[in-house]
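Asker: predicted model follows, preceded by the sequence.
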Amino acid sequence: MPKREVYISADVEADGPIPGPYSMQSFGLSACGTFDGHTFTPTDPTKDTFYAELKPITDTYVPEAVAVSGLKHDRLAAEGRDPAEAMNAASAWVAEVAATAGASPVLVAYPLGFDWMFLYWYWMRFTDTGSPFGHSRHLDLKTLYATKANTMVTRSTKRQMPAELLSDRPHTHNALDDAIEQAELFHNLVRWAGPPK
C-alpha cells in the first residue's frame, strides 16, 4: 500500500435525487494534491482532469434538476458516452493519477454524500473492477470545515464560510468547473488553522 494519498476532487450533475431511477448526467474529476501523513502538497487542479457526459439510463428525470445543469435529456441520449465506457475510462484515469503520484487515491467532495452516491453506484453497476476508491476512501469537505470551525454541520454551508476559504472561480454547474472550484476550497481548508480564538 502506498504511503501517500492523492486527492481527487469530484463533482456530479444528475437528473434526479438518486441513482437507478435517475441518471448521472455528467461528472468531473480533478487531481488536486498529495499527503504523506505530514505534509500536504497542493497541485494545480486544472492540470490533470477527467470529464464525461453520459447517456441516461432511464427516461425518468426531474425537470428542475435538469434545469440546474442545462444538460438536455435528449441531447445526452444522442451524444452522451455509454456509462460502462465512461466509468471504465474514469477508473483508468484514477489508476494512472495514483500510479504517477505513487499514492492511494482519495475522493473529495462538498458535500460528499450526493456525489459519492452516484459515482459509487455507477462504478459498481457499470464496471467489472468496481470503485477505484474502494468503498470508503473519501473525504467530505463539509465535515472537514465543521470540524476545523468547531461548528455544526447545519452551519457549514459555503455561505457561512469565511470568504478566504472560497475559490474565486464561479460555480457554473459544469461538473468539471465545479470540481476545480471545489479543489481550491480543499486547498484552503487544509491550510486553514480555524477561526480566530
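Answerer: Arrived safely, thanks for sending.
Asker: from now on I want contacts and neighbour counts done on CA atoms only, so please keep to that.
Answerer: Noted.
Asker: make sure E13 is indeed in a strand.
Answerer: Yes: assignment of E13 by DSSP: H, G, I helix; E, B strand; the rest coil places it within a strand.
Asker: list the contacts for it?
Answerer: Each residue near E13 by C-alpha atoms under 8 Å, 6 or more residues apart in numbering is listed here: M24, Q25, S26, F27, S69, H173, N174, A175.
Asker: second structure follows, compare the two:
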Amino acid sequence: MAKAEFYVSADVEADGPIPGPFSMSSFGLAVAGVRRGGVFEAGDPAERTFYAELKPISDAYDAEALAVGGLDRGVLAREGQEPARAMNDAAAWLAGVAGELAATPVFVAYPLGYDWMWMYWYFMRFAEAGSPFGHSRCMDLKTLYAARAAVPLSEATKRSMPGHLLSSRPHTHNALDDAIEQAELFQNLMRWEAAV
C-alpha cells in the first residue's frame, strides 16, 4: 500500500529573481489535505500553517521584487528571523505534522518553479537536515491543471481556469495568505472531474 502523503501549499516572497545573490523575504506553508489509499481528504488550510519573515542574506536586492511582498527590508534586517532558525523551525513543524498525520510531506505551488527554487535552496543551505521534501517531492499546480483540463501549459493560467476552481480568498502577496489561497485551488483541482 502506498504511503500516505500530505500536501503543503507554499508561497514565497523574495527581493530578487534567484536565491544566493538575493534573499527570501518571507514564506508561508499551509496543509491542504492528505491522500491515503488513493483517497484525497481536504482540510481547512488555515488550520495548520507556518509563516516566517527572514533577515536578508546579502546586500543585493531588486526594488520591484521587494515591493511585491510589501515588506520593509530595513525592518527585516533588524527583526527578521535568521535563515537557519526559520528553516530549522519550518522543518521541525513539517516533521510534527508528518507525525500527527502519519504521512509524508509533498510541496505544492503555482507555479512550482519559483517557490520550489527558493525553498529548496534555503532548506539545503540553512536547515541542519536539508530539505524535508527530499529533492523531488513536489507538485506543480499549473501542470496539474493543464493535464486535467487537456490544455497546453501556456493556457494553464488562473485567468483561463473555470471560476469554481479558484479560491474566493484574495491574493494579497502576504506569503501565508497566498499559501492558504493556493491550498484551496489545490483542493479544488484534486476534487475536479474535468469534462474533457
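Answerer: Yep, that arrived. Because the structure is a prediction, the values reported are computed rather than measured.
Asker: now the TM-score, please.
Answerer: Counting by TM-score structural alignment, normalised by the length of the second structure, the TM-score of this superposition works out to 0.98. Behind it: 196 aligned residues with a C-alpha RMSD of 1.1 Å.
Asker: just put the contacts of E13 of the first structure in TSV and tack on distance to A95 of the first structure.
Answerer: Listed next are these as TSV, based on distance: C-alpha to C-alpha, whole Å:
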residue	distance to A95 of the first structure
M24	22
Q25	23
S26	20
F27	17
S69	28
H173	26
N174	24
A175	20
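Asker: mind checking which of those residues are buried?
Answerer: Members of the contacts of E13 of the first structure that pass the buried threshold by neighbour count (16 or more other C-alpha atoms under 10 Å) are listed as M24, Q25, S26, F27, S69, H173, N174, A175.
Asker: nearest to I8 of the first structure, of those residues?
Answerer: For those, the residue nearest I8 of the first structure by C-alpha to C-alpha is F27; the value is 12.3 Å.
Asker: wait, what's in contact with the closest one?
Answerer: Contacts were defined as C-alpha under 8 Å, 6+ apart; by that measure F27 of the first structure touches A10, D11, V12, E13, Y51, A52, E53, A175, L176.
Asker: got CSV for those, with distance to K3 of the first structure too?
Answerer: Rendered in CSV, the data for the contacts of F27 of the first structure read as follows (distance: C-alpha to C-alpha, whole Å):
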residue, distance to K3 of the first structure
A10, 22
D11, 26
V12, 29
E13, 32
Y51, 28
A52, 30
E53, 33
A175, 30
L176, 28
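Asker: only whichever of these are buried, select them in ChimeraX.
Answerer: Applying 16+ other C-alpha under 10 Å to the contacts of F27 of the first structure, the buried members can be selected in ChimeraX as follows:
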select :10,11,12,13,51,52,53,175,176
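Asker: now the two most distant members of the contacts of F27 of the first structure.
Answerer: Greatest spacing in these, by C-alpha to C-alpha: A10 and E53 (13.9 Å).
Asker: which strand of the second structure spans the most residues?
Answerer: strand 24-36 (DSSP state E).
Asker: after superposition, how close is the next helix or strand after that one to the first structure?
Answerer: Using DSSP states H and E, the next helix or strand after strand 24-36 of the second structure towards the C-terminus is strand 39-42. Mean deviation of strand 39-42 of the second structure from its aligned counterpart in the first structure after superposition (mean C-alpha distance after the TM-score superposition for the first structure): 0.4 Å.
Asker: which strands and helices sit next to strand 39-42 of the second structure?
Answerer: When contacts are defined as 3 or more C-alpha pairs under 8 Å, 6 or more residues apart in numbering; DSSP states H and E, strand 39-42 of the second structure sits against strand 24-36, helix 175-191.
Asker: okay, these in TSV with distance to A109 of the second structure next?
Answerer: Output for these, formatted as TSV (distance: least, C-alpha to C-alpha, whole Å):
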stretch	distance to A109 of the second structure
strand 24-36	10
helix 175-191	7
